[in-house]
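**Q** Any chance you can model this:
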Amino acid sequence: MQKDSKQWFVIINPTSGNGKAKQKWPEIKRLLHHYKFDFEFAFTEYSKHSVSLVQKALKNSFKHIICVGGDGTLHNTINGIMNQSEIPSSAINIGVIPIGTGNDWIKTHAIANHIESAIKIISEGYIAYQDLGKIEFENSNKPSVYFNNLAGIGFDGYVVSKVERYKKWGALAYLFGALSGIFSFNNFESKVTINSKEISGKTLMILVGLCKYSGGGMRLTDSPNPFDGLLDISIAQNLNKFEIITNLPRLFNGKITKHKKVKTLKTDALKIEVDENKLPFIQADGELIGTGNFKVSILAKAFSFYRKKNPDLF
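**A** This is a model prediction of the structure:
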């Protein structure tokens, strides 16, 4: 049976926001009814459960999805959409009620970090289409991973591996993760290939951005635009531990991209290779996704979502 176009499927990650999503669900449910949403819902029960939940919803002909959770919940929902063939991704619209640790993606699009305001944005019905990044692992049977905000390899992945223990501190968890990782992370040998150009050497981290903010408000790429069909690249080369510590404030104001050891550029595709016995972590939207060599490409306007119609934004 075809679902009415006004029917919604709501995915709630009860652990998001250090358990706040579960705590606030009764209020969210009441407000959804108040704003006349006709919906079914499900709670995630394990890591990446939102992937299978959204795919089941699509098989039942839902095309309007609401994510209640943080950046990881949205990331996994998008991957559920992109790794299915029931419905074209451009025909599936996502609304976000942000309750997470960093809530970084919403900052680029001025989506309110307030329950009722976020629900109002969805109810107003304005849809935007932004680019997605696609990660393909080399010499591996792993499926492709899609990201909507920022991906990277190296120190940022190491920080993500530390964040879980600090999540009770909210967005500060990423700063604490960075501070705890400075003295135990070692720079790695990498080679980045963009078109025919190669950039190689000892590296702190390589970042591939679409949107402005990550890691609880850090600004790690120079001029990201989620609508321009390009990936915004930062290659932080062989910064030593003293340089990392003295430049921590510049991670938040965007000035880190002006450091003499940081190369920035824009492209629609690149390849990253690592030459180390102990491979550094790769993260996408704050989720650890693996290790090894990989390629990244852009999928223009592949992700449709609800936001305010605001001429001051992109």
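**Q** all contacts plus neighbour counts: C-alpha atoms, from now on.
**A** Fine.
**Q** give me the number of residues near Phe37?
**A** One way to gauge burial is a neighbour count; for Phe37, by other CA atoms under 10 Å, it gives 17.
**Q** How about Lys142?
**A** Neighbour tally, Lys142, other CA under 10 Å: 11.
**Q** any idea how far Ala112 is from it?
**A** Lys142 sits 35 Å away from Ala112 when distances are taken as CA to CA, to the nearest Å.
**Q** Let's see this one next, to set against the first:
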Amino acid sequence: MLKIALLIKGNLGHLQHIRRDVECLRQALPQAQITALESREAGSIVDLANRACEGSDYLIAVGGDGTLHEVLNGVLQHGLARRALPALGLLARGTANDYARTVGLRGDTAELIGLLKSGDCRYVDAGRIRYRGAGDQRDIRYFLNSADIGIGAAVVSSMQAMPLVIGRPLRYPISIARTFLTFRGKELTVRSDQGLCWRGRSLAVVAANGRYFGSGLCIAPHARIDDGQLSVTLVADASTADFLRHLGALRRSEFIRHHAVSYHRARRLEIEHHGDPAQIEADGEHLGTTPVTVDILPGAIKLLCPPTRKA
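**A** Have a look, this model is predicted:
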């Protein structure tokens, strides 16, 4: 009997719709044991996923990139051998769903039912980031999509600081506008295991596994989720106006042709600040500040996804 655990972010505004999705899954997969686990507070999906690891064949994140991020961290913090870990799946109910976009997942109920029936999976990479957390402690997180040091993290921080009375669809564009008006690049040193050694003022350094961030912006057109490497996009001392002028290229999944933008590959990346520290986010979740070390964990996760997509 298949054992499937659904990890649901309890603060989603459409829980009734999600509960109907759960019933559809139970009707379509009558021989499966399906358990729905709803989080009650921020970050609790990590613990729910950790406890659900043993005895589950599939852990399905019901939400967006942030929910998938929490499920991933619960799984990789468990300590099971890779082959013993449950496969991860996604029922996309978030705002951005950038990782689903990279993988080629629609993220709807019918697609999920089909994938669970076929069992189509592939092993994909995960990123690991070591950073300065609360109280100057060195913390570790894992990510599937991307980690951003700079302006993207400042946007996430601004959004999370907004009062809940401002709905999530409005918080994101307001945060972008506010951050782009006030953000100033940080003085950083960036080093990689593949020869990159750069120092200067930076708008953003993105260590990507997926291609998209920021709700459909293709920040890393060269990224693959299973090539054993981080795809690094370094945005040097460009103005936020320059960044805005290239939004069209980002949405068309084109490489940006600008003297301040460069693309790299790495298995390990080290970033230090000079002066004020830079903020960090991963998969749309604000983490902490520099200094940072990012590395890649090849084939760390078995992902429930269509087999034909070249991502």
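**Q** quick one: TM-score?
**A** Once superposed, the chains reach a TM-score of 0.90 (TM-score structural alignment, normalised by the length of structure 2), with 302 aligned residues with a CA RMSD of 2.2 Å.
**Q** Counting residues, which strand of structure 2 comes out longest?
**A** strand 285-304 (DSSP state E).
**Q** Would you mind giving the residues in structure 1 matched to it?
**A** Mapped onto structure 1 using TM-score structural alignment, strand 285-304 of structure 2 spans residues 287-306.
**Q** just how off-centre is that stretch within its chain?
**A** How far stretch 287-306 of structure 1 lies from its chain's middle: 9 Å, per CA atoms, centre = their mean, to the nearest Å.
**Q** ok, the residue positioned nearest the centre of structure 2 to Asp148 of structure 2 distance?
**A** By CA atoms, centre = their mean, the mean C-alpha position of structure 2 lies nearest to Asp283, the distance being 2.5 Å. Asp283 of structure 2 is 9 Å from Asp148 of structure 2, where distance means CA to CA.
**Q** after superposition, how close is stretch 146-154 of structure 2 to structure 1?
**A** Its matched residues in structure 1 lie on average 0.6 Å from stretch 146-154 of structure 2 after superposition (mean CA distance after the TM-score superposition for structure 1).
**Q** what's the offset of the strand or helix carrying Lys263 of structure 1 from the middle of its chain?
**A** Using DSSP states H and E, Lys263 of structure 1 sits in strand 262-267. Relative to its chain's centre, strand 262-267 of structure 1 lies at 19 Å (CA atoms, centre = their mean).
**Q** Determine the set of other helices and strands touching that strand.
**A** For strand 262-267 of structure 1, the packing partners by 3 or more CA pairs under 8 Å, 6 or more residues apart in numbering; DSSP states H and E come out as strand 231-236.
**Q** rewinding a little: list the buried ones in the match of strand 285-304 of structure 2?
**A** For stretch 287-306 of structure 1, burial by neighbour count (16 or more other CA atoms under 10 Å) applies to 287-288, 290-306.
**Q** So Ile60 of structure 2, which state does it fall into?
**A** Three-state assignment for Ile60 of structure 2 (DSSP: H, G, I helix; E, B strand; the rest coil): strand.
**Q** That one -> structure 1?
**A** So, by TM-score structural alignment, Ile60 of structure 2 is matched to Ile66.
**Q** Over to Ala87 of structure 2?
**A** Checking TM-score structural alignment: Ala87 of structure 2 goes with Asn93.
**Q** before we move on, the earlier item: average gap between the strand holding Lys263 of structure 1 and structure 2?
**A** Looks like 0.8 Å for strand 262-267 of structure 1 (mean CA distance after the TM-score superposition for structure 1).
**Q** what's the angle between that strand and strand 294-306?
**A** With axes from the mean of the first three to the mean of the last three CA atoms, to 10 degrees defining the directions, strand 262-267 of structure 1 sits at 70 degrees from strand 294-306.
**Q** How far away from the center of its chain is the next helix-or-strand element following strand 262-267 of structure 1?
**A** As assigned by DSSP H and E, the chain's next helix or strand after strand 262-267 of structure 1 is strand 269-274. Its chain's C-alpha centre and that of strand 269-274 of structure 1 lie 19 Å apart, by CA atoms, centre = their mean.
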